Each structure stands twice: as structure tokens, then as C-alpha cells.
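A.B. asks: sharing a model that was predicted from the sequence below.
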Amino acid sequence: MPIKNSLKIQVGNNSDIMKKIIYLFIFISLLLINISCQEKTEEYGQPSIFEVTTTTKSEAITTAALNDWITVSGTNFYDIEQILLNDISLKLNDVYISQNEITFQIPRKLPEDVNNLITIITPQGNASQHFVIKTPELLVKGLSNEFTLPGDSVIILGDNFDLYKFDTTMTVNFGELESLIYKVEKEKLYVKVPDKTPDETVVSITNPLSKEKVKVLGLYRDTRSYQIMTFDNKGFWTNTNLTAGPDSLSINGKYFHFKGKTTFNYMIHFTPNELIKDKSIFNSQNITKYQLKFEILTFQPYGKTFFSISFAASPANVVYLWKPAPFDTQKEWKTVTIDLDNWDFSSTTTINNNMYINLQSTTAEDQDFCLDNFRIVPKD
């Protein structure tokens, strides 16, 4: 019996020892976890930014444009909660993040509050770096067809219309008349020309962000008589058998319609009573202020055809080769604009009242297109 009691006491003591060992193990484990967490916090610390580079890391940069890819280098890029470019928050799912690098594409969006900072926000703290995001300008060019008939649709050409928040609640001014925009794209605003819009009308739009009025380049239906050469009884032209209209295609009475092959240099020859009243525009100091414009409609695209456009002059004609190929207006009239300083008048002593347009191609090419409203007008 004494032996049994002794054994019971020994077993009981072993049980207490085991409990103490277990408690000690739990305590040590919790202590180690706590120390590990403290070390982790100390290891992460507050983030810092060393530099911003291109994604190839070939050079450090301080500015970039919308849609550019950039890499931010630094330390402690852990548990990132937010990345700000000015006041624009990036979608973290679209960002490549490692401990020392962040790579992302600058979103195509304009900030409301510009502070010129990249800001990284984490639970351990924030980091900022001065960085300028280039803001593209609102670019307004001209009308897709300056001779669009009243009541028909026309496109205002430019760039960044979507970025500047144009929408279909806004209007375009045709002089004193207004027309609602019915479609917006990055480079185009679609609108109908109001009925009874007069010729030589100034077209303008309003910048939604700045509220400033912006003029569309050119005039709607610029018919200033001394500057225009149409196919309607204004001077003489050769190949009148190719004059068509007025008909459903007309935008200004008669027009020139060529259908065939262009290898034999078909020619249009204008001899208006007055090609240009003020010949001083051809002087070197003035020529940069003017443009040649005309409308063209293609029934099929062409790839090699080009126009040789020349002014009769002494001692020699002044020629410019317009080579837009490949070119296709998709059966719609489009306005073409060519700066007049593409012609070299530096050796010219006299400008005559003749203009020649040769249709040329290096190889045989079937063509079907129309031309109208050749004119020289001042630049805006």
C-alpha cells in the first residue's frame, strides 16, 4: 500500500510539471509572436520614395503625360491603401507593387485639384514626391466639311473632347444660332448645322471646364468671292465634260467628277477673272498667313494617285504635289487644307490668273472622286 501511494504522488507531480511546461510553451510562443510583430512593424516602417523613372529605368523623370507608364522606386511599399496622382486615386488592381517598386500607367483623366504630387498611403505612414502630370490642351481644328448644307450633320475635328467633359447636353454656336451636340468622341464632336445658317458664319464651342468660348478654325461656307474658284460660271476651266450637278451630291452647285484611270495626267485648268485680287499674299512675309482649301469626295479609296497643284507664274509655274494616299472620305465631302507656304514663291516675279491641277499616278489606278470649291483663305 505505501508503494501505491508513493506512485500516485509521483504521477500527480508529473501532471503538474506537464501543465507548467505547456503554459510556459504558450507564453513563450505568444512572446515570440509579439516580438515578431514588433520587428515586422519596425521592418516595414514609413514608406519613402527615392525617384521616379521610366519603366526601363533608363532615366529619372520629373514629369510625364497621360497614359505614360512610370516606375516609382523607394522602400517599405507594404500594405498600400491608396496611390494618388494629384487628387486622382489609382485602381490598385492595375498597379504592379513590390517592396521597393511601384509601376503603373498614368490614367487619362484630368484632376480637379492639382498639387503636382505622387502620394503613397500605407498604415505605417505616407510618402510624397513632386511630379508633374502634363495636361493636354483642348485642341479645336475645323469642320470636317466647311460646305455642309444647312440641316445636315457635320463633325468638329480636334482632340481631347472627352477629356474636357463635352457631352450631349452641350451646344455648338453657329453665329447666333445654336445646335445640340449629339455624339462625342475623343477627336470629334457631331452636330447638325442649324437651318438658315448664313454663309461665312463663325462656329464656336464652349470649354466645359474653363467656360471659355473657343473658335472653330475656318468659316462655315467661306464664299468670299475673290478667294473662291467654283465650277459655277466663275472663270474658265478645261475638261468641262466632267462637271456634274447641281444634284443630290451638290454642296455648292456644280462640281468636278472624275471617274477613270489617273495615269494620263488629267488636268483641270482654272482661269478666273481674278484668281487673287491681292497678289501680295504670295510675298514671303505674307504667305504663311494663307491656306488653299477645297472639298473632295471619294467613292473608293485611292492609294497612289496624287495631285500636282500649280500657280501660273513667271519665270516658272510654282508647283506643289499633294500626296495624301492612302485617302478615303467614305463617300462624304471632306475639306482639305494646305498651307500656302508649301509652294515656293521665292523666285517668282509675277503671279498670273491661272491655276492647274494635274491628277497623277505612278501606276494605273481606277478612280472615282469629286472636287469643289478651290479657294485661298486667310488662316485663323
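C.D. replies: Yep, that arrived. Note that this is a predicted model, so its numbers are computed, not measured.
A.B. asks: could you use CA atoms for every contact and neighbour count after this?
C.D. replies: Fine.
A.B. asks: quick one: residue 195 and residue 275, what's the gap?
C.D. replies: Look at residue 195 and residue 275: by C-alpha to C-alpha, to the nearest Å, they are 31 Å apart.
A.B. asks: and the two? Which one has more around it.
C.D. replies: Shown here are residue 195 and residue 275; by other C-alpha atoms under 10 Å, residue 275 has more neighbours (24 against 12).
A.B. asks: what residues are up against that one?
C.D. replies: Residues counted as contacts of residue 275 (C-alpha atoms under 8 Å, 6 or more residues apart in numbering) are 226, 227, 229, 352, 353, 354.
A.B. asks: of the residues you listed - the most surrounded one?
C.D. replies: Tallying neighbours with other C-alpha under 10 Å puts residue 229 at the head of these, with 25 neighbours.
A.B. asks: enumerate every residue touching the nearest residue to that residue once chain neighbours are set aside.
C.D. replies: Sequence neighbours aside, residue 374 is the residue nearest to residue 229 in space, at 5.0 Å (criterion: C-alpha to C-alpha, 6 or more residues apart in numbering). Each residue near residue 374 by C-alpha under 8 Å, 6+ apart is listed here: 228, 229, 230, 292, 293, 294, 295.
A.B. asks: put this next to the previous one:
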Amino acid sequence: MHMQTKKNILFLFAAGVMLAGILGTSCKKDAAPDYGIPTITRVAQPLDSASIVTGSFTQWVIIYGTHLGSTQSVSFNDQEVPYKTIYASDSSVTVQIPRAIPKDVTNTVTVTTKGGKATFSFTTVIPPLQLTGMLNEYTAVGDTLILTGANFDLYGLDTTATSVTFTGGSTVNIAGGTASTLKVVVPASAQPGPVTVKGIAPLNISIATVAWYWDNRNFLFDMSNFNGWNGKTYLSSGPDPAPVNGPYFKVAKSWQGGWAWDPFCSNNCAMPAELVNDPAKYINYALKFEMYTPLNPPALPLKLYMVFNSGNFKEFFYDAGGGSYPYSTGGKWRTFTVPLSSWGNLQGFTFSNPIIMEFMLKDSNPSQSNFSICNFRMVPIN
């Protein structure tokens, strides 16, 4: 036989053997991959290896264990993590705790893989609904009152189906809402007092403000008949800005610095009977007032200095701007709350009735101000 013919026969034989092997292999059923039964051994934070047993909404956590590489889903209580945000390896799964209130609270985290399911004891802290107050307690009838707080959306209160009932019985639906604000147009029959916010099914949440709309309790003095020894020259009834509730102090002036004593208001101020009878209850009270500054500087250039100046002298620098000055209210009246507990020096203090209070701007450096302020009142906040 010719040599070339022999080579061709050998090649065809070898090719046939290979093809038979391939066909034989392809006809066999693939063996199922061994994913392994998943386990969870602990949970930790991404930048801290210490184990944790509780977590908060939107917090990133790492779930450690075995056979986690084929993770298909992760749930905290009954709230599932979006699949695209799951980062899994064989020994860990990194996820963000969903921001949603569970219907069934099991205090567990569950990881489901192609090999099975693992459940681990883990408590997700559910944030409370907070209704903290109003941006301007003296919002006029027909204007939009803004209620402030936290987690309105979690509790289903950020929809226009949510209602607000004012003292006096007037009920209106909100005009709009976010996680931290609810907007409602003040009805003509609204009376001074707390307001109640009510949601719809299935939660049917109802919560009332501690703060009062048009809070007329415990005014320190009557600005319509002001008789203090400092302040009359600053009294104004508008038109710039338009008054929110009668006369106000318009403090547009130069301050000389050098820690000079230069009050824009000094007066004998009325104190609530409860505070006079039991001074330890100061922790339940706050000084409130409304303040307005124009959009542009000078506005409020520094902290507002206030002092109880009867007998035992007590002073406080109120940081209305949160450390950022000059501070502006954006050309709107705003309510400010100064808890007496924040003074840090009133334990054992005796509140007389009346008591001298004085207000000013006081600093080492000269400054220029342009703010308006009114409705000084001492009210319960707890």
C-alpha cells in the first residue's frame, strides 16, 4: 500500500475515535454542580470586622459564611434587597439594608443561594415617625404651613391623601410631602393649638404635634405695649418685613465689638407658674420666637446672646445658624426653639416672676446686622 494512503487511513481512524469520544461525552447528562448548603456565621460592617447583631435602614453590612457565591436573594425580615445591589463571594455577601418597614418582623436576615437557604438572627432597627414642629408656627391663614419631622414616607404620610386637623376641628389634606416635610394650606377656621396628622390604610397612622400652631402661650412681654428700658427704638410694624403677629424688633445696626454690652431688648419677663414653682422643670421648657432676615447679608452675623439677669446671672449664646454665619432665613419668618436644657447652666437656678431677660449680639469683633424678631415666649416642649 502506498505510504500516503496509509497516512490518510490512520488520520481518518484517529479523527473517528476523537469524534466518537466527543459524541459519547455529549450524550451523557451533566453532573449537577455542588453549590453546597449555605451558612451564615456572623454580620459585620464594611470598615469594622467586629460582629454586629443590629443594623439600620440603608446601612451597608457584610454577611459572612460559607457557600454564598451563588446568592440569589437576601432579605431582612420580609424586605428583599434589590438583586443588582448584591455583591457575593463564596465566603461573604455585601448588601445594603432596605429602607422599608417590614410587614412581618422576624428579626432575621435570610440568604438564598442555588444550594439552599440560610437564616441568621439579626435585628433591623425601625426608625420612629417624628413630627418635630413647624417651620413657622405663625403661618398666616391661606399660606402654606410646613410641618417638619422625619420618616413621613416610611409611614405613608407623604401623599396628598394624608389629612391635617387643626385645633378647632378644621381638617384639610396636605398639598405635598417628602420624607421630612409636609405642606398644608392653613384654613380660615384654624385655632391656636396642636395639629394632628393622619394617614390612610393600611397603617392609619395618627400623630399630633407638641408644638402649637399660632402659639400664644406664655409671652414674655407684650410687644404692642412694650415697656422695657432697651428696645423701643427698634420697634417696627412694617412694611419691611410685613409683620407676622403685630410689632417686632427690627435690629438693623452696627455692633461695636469688644464684647460691648448693648441690648436690643431689656425687659421684665413673665415666667410660667410651673417653672417658678418647680425650677427643676426647666428641662421641659424652651424659649421660642420668630425671626426674619433678608436674603442677602448682613442678616444675622453671629450667635444671638441672651441672658437671665435677675439675681443669679445666667447667659447663653444661641447658635441659630448652626455655626454658619452670616445666617439668613431666606427672606421668610421662621420659628426658632431654644430648649432651656441646652443652656447647660440652669440646674438649681431660681425662676422669678417677673425675671429680667436681655438680648443682644456680643462679640470681640465689630459686625453689622439686619434681622427682625418677635413673639418671645416660654413654652413646654415635652
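C.D. replies: Perfect, I can see it now. All of these numbers come straight from a predicted model, not from anything done at the bench.
A.B. asks: returning to that earlier point: quick one: map the residue nearest to residue 229 of the first structure onto the second structure.
C.D. replies: Structural correspondence for residue 374 of the first structure with respect to the second structure (TM-score structural alignment): residue 376.
A.B. asks: pretty sure that match sits in a helix.
C.D. replies: No: secondary structure of residue 376 of the second structure (DSSP: H, G, I helix; E, B strand; the rest coil): strand, not part of a helix.
A.B. asks: and the longest helix seen in the second structure, what's buried?
C.D. replies: The longest helix of the second structure (DSSP state H) is helix 3-27. For helix 3-27 of the second structure, a neighbour-count test (16 or more other C-alpha atoms under 10 Å) marks nothing as buried.
A.B. asks: for that helix, packing partners?
C.D. replies: Helices and strands touching helix 3-27 of the second structure, as assessed by 3 or more C-alpha pairs under 8 Å, 6 or more residues apart in numbering; DSSP states H and E, are absent.
A.B. asks: the helix or strand following that helix vs the first structure - mean distance after superposition?
C.D. replies: Next along the chain after helix 3-27 of the second structure, taking DSSP states H and E as the criterion, comes strand 39-45. Following the fit onto the first structure, the mean deviation recorded for strand 39-45 of the second structure is 1.5 Å by mean C-alpha distance after the TM-score superposition for the first structure.
A.B. asks: still touching in the second structure? Go through the contacts of residue 374 of the first structure.
C.D. replies: Conservation of the contacts of residue 374 of the first structure in the second structure, assessed by both residues aligned by TM-score structural alignment, their matches' C-alpha atoms under 8 Å: retained contacts are 228, 229, 292, 293, 294, 295.
A.B. asks: of the residues you listed, which belong to strands?
C.D. replies: The members of those that map onto strands under DSSP state E are 228, 229, 292, 293, 294, 295.
A.B. asks: redo those residues as TSV? Include distance to residue 98 of the first structure.
C.D. replies: Output for these, formatted as TSV (distance: C-alpha to C-alpha, whole Å):
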residue	distance to residue 98 of the first structure
228	64
229	66
292	56
293	56
294	57
295	56
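A.B. asks: kindly indicate which of the residues you listed lies nearest residue 5 of the first structure.
C.D. replies: Proximity to residue 5 of the first structure was ranked across these by C-alpha to C-alpha; first place goes to residue 295, at 118.1 Å.
A.B. asks: what number of residues lie near the residue mapped onto that closest one from the second structure?
C.D. replies: Here residue 295 of the first structure is matched to residue 290 in the second structure, going by TM-score structural alignment. Number of residues near residue 290 of the second structure (other C-alpha under 10 Å) recorded here: 23.
A.B. asks: how about the nearest residue to residue 290 of the second structure, chain neighbours excluded?
C.D. replies: Nearest residue to residue 290 of the second structure, sequence neighbours excluded (C-alpha to C-alpha, 6+ apart): residue 335, at 4.4 Å.
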